[in-house]
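1. can you look at this prediction? I've put the sequence above it.
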Amino acid sequence: MASNHEIGIQEKPRLDKWVVLSIQHLFAMFGATILVPFLVDLSPSVALLSSGLGTIAYLLITRGQVPAYLGSSFAFIAPIISAMAIGGPEGAMVGSFFAGIVYGIVALVIKTIGVKWIMNILPPIVVGPVIMVIGLGLAGVAVDMAMNEQGTGEYNGTFLFVALVSLGITVLASIFFKGFFSLVPILFGIVGGYITSLIVGIVDFTPVKEADFISAPEVIVPFVTYTPSLSWTILFIMVPIAVVTISEHIGDQMVLSKVVGRNFIKKPGLHRSLLGDGVATIIASLIGGPPNTTYGENIGVLAITRVFSVFVIAGAAVIAIFLSFIGTFAAFIESIPTAVMGGVSILLFGVIASSGLRMLIDNKINIGEKRNLIISSIILVVGIGGAVIQVNEHIEIPGMALAAIIGIILHQVLPNKEVSYGKKSMFETDE
């Protein structure tokens, strides 16, 4: 849906148009936001609830000046899976909480001394390969879901067929659809894969028939449904990822600034948007949802429609919260076969890895330089290879965190540091 004229950040559209525009934003984030909890075995309903609440908190913290929607973060998929294997959903939520705290600390430092220091710690040659590790580290998860029956792990040709159809539809939607429809290929892939699953008979509709229409999301709340316990291993698994997602957040803010024509890094300030992102992740951790992050798909909607109203964004958040209480809807989401999600994930996880490569290209990083070649190579092998440091029986630093830490250390100690920043700063602002 294209807008005939631009609708400003503080402008409130007519009610009927408001609802339609908000639903459009909901569609843009929906496929990816429900995919994350599906992959990590959390509740999609709670993910929708935390997405809506997190977005409203973000809008309030940024004083209604930044039109951004927040959804489930893909960067945390592998860490959540690892954390849940150690401490269950409760352990993963504690890790998410402290990842959100890191956002708050970084926001405070940026408010105090500015943003340039981040570049010294996180140059493109570190962040790019770590993002590639996040995507490629999940490759096995996507392929397993696409071709193996969950539970038994046995190869299933029907599953693979459904996964390939889902993948094919997602690819075709990405390439050939125009305008808004080009922004929601995941949604088309899931819908097409679901229809295919119905045809081949691998959908179990029983939970949908048995579900209550109105049903509160199954939240997990600290000190109410469980007593939190601190695991250093879980903290090492999850907290370092916040460092990478913070750099992604800054990139999103810069893109959003270009789309809207305002410098959000200056006003309301990067510290406010980072704090909003962190608070949204903390809110999610307190009710059992995955960490939140700003969504590129929704920035794309803003670019196409020229509707920048924060009221439209807030409307999408309210609708997401409403949907989280529809029990039939939740059961319907959970009835989607894993093969469908596996097929879509093959592309998505590859896109994550490719975005890390794109960061190196956009910043014109010369991999021919020995320094850059060494840093990127070690990060990739340590991260994807799953290297760990076992400190003691209670503390373990896993591959993804270890890769990021080693990358940061190598950048600080190896000579000729300037070649790792490239020809274009990823934190360039008008300041």
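-> Perfect, I can see it now. Numbers count the residues shown, from 1 in each chain.

2. drop to CA atoms for contacts and neighbour counts, all remaining ones
-> Will do.

3. so which residue is smack in the middle of the protein?
-> In the chain, the centroid-proximal residue (C-alpha atoms, centre = their mean) is S73; its distance is 2.0 Å.

4. ok, then the element right after the secondary structure element (helix or strand) that I34 belongs to?
-> Assessed by DSSP states H and E, I34 sits inside helix 15-40. Using DSSP H and E, the helix or strand that follows helix 15-40 in sequence is helix 44-61.

5. buried residues, that following helix. List them.
-> 44-59, 61 (16 or more other C-alpha atoms under 10 Å).

6. what is the burial count for I105?
-> The number of residues packed around I105, counting by other C-alpha atoms under 10 Å, is 15.

7. do you know how far it is from R272?
-> To R272, I105 is 12 Å away according to C-alpha to C-alpha, to the nearest Å.

8. and A85, by the same measure?
-> 34 Å.

9. comparing those two, which shows the higher neighbour count?
-> Remark: of A85 and R272, R272 carries more neighbours, 26 against 13, as counted by other C-alpha under 10 Å.

10. is it true that the residue nearest to the centre of the chain touches A284?
-> No - between S73 and A284 there is no contact under C-alpha atoms under 8 Å: 11.1 Å.

11. overlap in contacts of the two?
-> Here S73 and A284 share the contacting residues P290, P291, N292, scored by C-alpha atoms under 8 Å, 6 or more residues apart in numbering.

12. next up, a second structure to put side by side with the first:
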Amino acid sequence: MSTKPILEVNEIPKPGQWITLSLQHLFAMFGSTILVPYLVGLSPALALISSGIGTLAFIILTKWKVPAYLGSSFAYIAPIIALKAQGGAGKAMIATFVVGVVYWLVSLIIKKAGYEWLMRLLPPVVVGPVIIVIGLALSGTAVGMAMDNPAGKYSLLYFSAALVTLVATIIFSVCFKGMLSIIPILAGIIIGYIYSVFIGIVNFKPVIEAHWFEMPKFLFPFVSYKVNFSWDIVLMIVPVAVVTLSEHIGHQLVLSKVVGQNYIKDPGLHRSICGDGTASIISALIGGPPKTTYGENIGVIAITRVYSVYVIAGAAVAAIIFGFIGKITALIHSIPTPVMGGVSILLFGIIASSGLRMLVDSKIDFGNNRNLAISSVILVIGIGGAFIKISDQFQIQGMALAAIIGIILNLVLPGKPDVSADDMFETETETEKKTIKKLA
């Protein structure tokens, strides 16, 4: 496989080429980015707009050197659903803002002290099981979406739509190569949607009635909702944010390998984390979910060998435009719940499996009782839904509690191995490289 780039990082493509390449990145992130707000009850239009603005902010803060796209993060689905149930969308937006603040604080510390301390705090034996919890804790939600009709009762007809979607997504993911293997979620949703039209469970009336240009219902703090900060938001969100920081570092290491630049040093990990946090803060201020860099778009960059940051910026602008097209928003809302449920069955399973892969790639020895104890406690507490409740406004639950206990156990139990951050992600990066080679 040739490694010579078609477009360098700071190379501006020709207009026609620019549009085509940017739309390719838009499609790569589209399915995942709209799925998160669909699951947590937020606006897909605002998710697209905030992802576009957030990506542009990230590019500016990283000095136009890092070609990364930022979309909706799956790690925060469960806590956002829980917080939204407690205090509405406003509480979810405050939580999203807190995610950004955590990233900002960590970026400041990394600028002064480096990033090795973060990886020592979050070794694979902690992060891997927490990622497994993130996926499996949502399994009941996915299955319910797949099997139930709008009345909440089991329906074989609706379940068939979920199964068709699931099978199609798996086929695109496993049997296809190149670009189609990068967009299995979007492709699966399209196939499931077409099947749903044939069996008569799609309502086209809202799509027909929608205007081409339509202003989304932005959620502005102090205007759309009261800003009432509470410590349970911090306790529920911060542990998850700390875990997703390791994902961010992993993406930066993989992207560095793909592009042939050391993004950890230039423009610096502190800048990319700051950019990621800024994207979440922007999202919180207008009504979108927390943001994260997308592995799907890194895959597109690797396959096409188009490293231009201007192509990513073009995709961001396109996402913003799509968010204001009313018929596209209505079309997204018309996707039947079982279609999204079918995709979610695979997607949440993949999230859990990626945590397992981290443990395997990092060669975690479960013959070691220390590792066995840490991972076992994280899994049972997280999946079992354990919680500590001091008052209605102060509680830690689910994956947040699992992550906190995992971090504490790793710090206090004897026999802690001395592993550097580069060593931790070396094997995972090699796996990503093999996957990229296969796709190309």
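-> On my side now, so go ahead. Nothing here was measured: the structure is a model prediction, and the numbers come from that model.

13. before we move on, the earlier item: which residues sit in contact with the residue nearest to the centre of the first structure?
-> T33, V36, P290, P291, N292, T293.

14. again, only using 6 Å
-> Shown in contact with S73 of the first structure (C-alpha atoms under 6 Å, 6 or more residues apart in numbering): P291, N292, T293.

15. which strands and helices lie in contact with the strand or helix carrying the last one?
-> Under the assignment given by DSSP H and E, the secondary-structure element containing T293 of the first structure is strand 292-294. Counting contacts by 3 or more C-alpha pairs under 6 Å, 6 or more residues apart in numbering; DSSP states H and E, strand 292-294 of the first structure packs against strand 70-72.

16. average offset between the strand it packs on and the second structure?
-> Superposed on the second structure, strand 70-72 of the first structure shows a mean distance of 0.4 Å to its aligned residues (mean C-alpha distance after the TM-score superposition for the first structure).

17. off-centre distance for that strand?
-> Between the centre of strand 70-72 of the first structure and the centre of its chain there are 6 Å (C-alpha atoms, centre = their mean, to the nearest Å).

18. next SSE downstream of the longest helix seen in the second structure?
-> When the second structure is parsed with DSSP state H, its longest helix is helix 77-113. Once the chain leaves helix 77-113 of the second structure, the next helix or strand it forms, by DSSP H and E, is helix 116-121.

19. what about that following helix, how far off from the first structure?
-> Helix 116-121 of the second structure versus its aligned partner: 1.1 Å mean (mean C-alpha distance after the TM-score superposition for the first structure).

20. in that helix, what counts as buried?
-> For helix 116-121 of the second structure, using 16+ other C-alpha under 10 Å, the buried residues are L118, M119, R120, L121.

21. ok, the aligned residue in the first structure for the third one - contacts?
-> Taking TM-score structural alignment as the alignment basis, one finds that R120 of the second structure is matched in the first structure by N120. Listed by C-alpha under 6 Å, 6+ apart, the contact set of N120 of the first structure is empty.

22. tell me how far N120 of the first structure lies from T245 of the first structure.
-> For N120 of the first structure relative to T245 of the first structure (C-alpha to C-alpha), the value is 16 Å.

23. same question, A47 of the first structure
-> Per C-alpha to C-alpha, A47 of the first structure is found 18 Å from T245 of the first structure.

24. next one: F74 of the first structure
-> To T245 of the first structure, F74 of the first structure is 10 Å away according to C-alpha to C-alpha.

25. same question, A339 of the first structure
-> Distance of A339 of the first structure to T245 of the first structure, given as C-alpha to C-alpha: 28 Å.

26. out of these two, which sits in the busier spot?
-> A339 (33 against 22).

27. mean per-residue distance, the helix or strand harbouring that one versus the second structure.
-> Using DSSP H and E, A339 of the first structure sits within helix 338-362. Superposed on the second structure, helix 338-362 of the first structure shows a mean distance to its aligned partners of 0.5 Å (mean C-alpha distance after the TM-score superposition for the first structure).

28. what is the orientation angle of that helix with helix 15-40?
-> With axes from the mean of the first three to the mean of the last three C-alpha atoms, to 10 degrees applied, the angle from helix 338-362 of the first structure to helix 15-40 works out at 100 degrees.

29. counterpart of the next helix or strand after helix 338-362 of the first structure in the second structure, which residues?
-> The element immediately downstream of helix 338-362 of the first structure (helix or strand, assigned by DSSP H and E) is helix 370-385. With TM-score structural alignment applied, helix 370-385 of the first structure matches the range 369-384 in the second structure.

30. average offset between the matching stretch and the first structure?
-> With mean C-alpha distance after the TM-score superposition for the first structure, stretch 369-384 of the second structure averages 0.2 Å from its match.

31. quick one: residues in contact with that stretch.
-> P129, V133, A137, F366, G398, M399, A402, G406.

32. from the chain's centre, how far out does it sit?
-> On C-alpha atoms, centre = their mean, the centre of stretch 369-384 of the second structure falls 24 Å from the chain's centre.

33. helix, strand, or coil at the closest residue to G288 of the first structure other than its chain neighbours?
-> Nearest residue to G288 of the first structure, sequence neighbours excluded (C-alpha to C-alpha, 6 or more residues apart in numbering): I220, at 4.9 Å. What DSSP: H, G, I helix; E, B strand; the rest coil gives for I220 of the first structure is coil.

34. ok, S334 of the second structure - how many residues close by?
-> Neighbour count of S334 of the second structure, defined by other C-alpha under 10 Å: 17.

35. meant to ask about A113 of the second structure
-> Neighbours of A113 of the second structure (other C-alpha under 10 Å): 10.

36. ok, it to I273 of the second structure distance?
-> On the measure of C-alpha to C-alpha, A113 of the second structure and I273 of the second structure end up 14 Å apart.

37. how big's the offset between the host helix or strand of I281 of the second structure and the first structure?
-> When elements are assigned from DSSP H and E, I281 of the second structure belongs to helix 269-286. After superposition onto the first structure, helix 269-286 of the second structure sits on average 0.3 Å from its aligned residues (mean C-alpha distance after the TM-score superposition for the first structure).

38. what packs against that helix?
-> Looks like helix 269-286 of the second structure contacts helix 44-61, helix 77-113 (3+ C-alpha pairs under 6 Å, 6+ apart).

39. relative to the whole chain's centre, how far out is it?
-> Using C-alpha atoms, centre = their mean, the mean C-alpha position of helix 269-286 of the second structure is found 14 Å from that of the whole chain.

40. give me the angle between that helix and helix 44-61.
-> Computed by the same axes, to 10 degrees, the angle between helix 269-286 of the second structure and helix 44-61 is 150 degrees.
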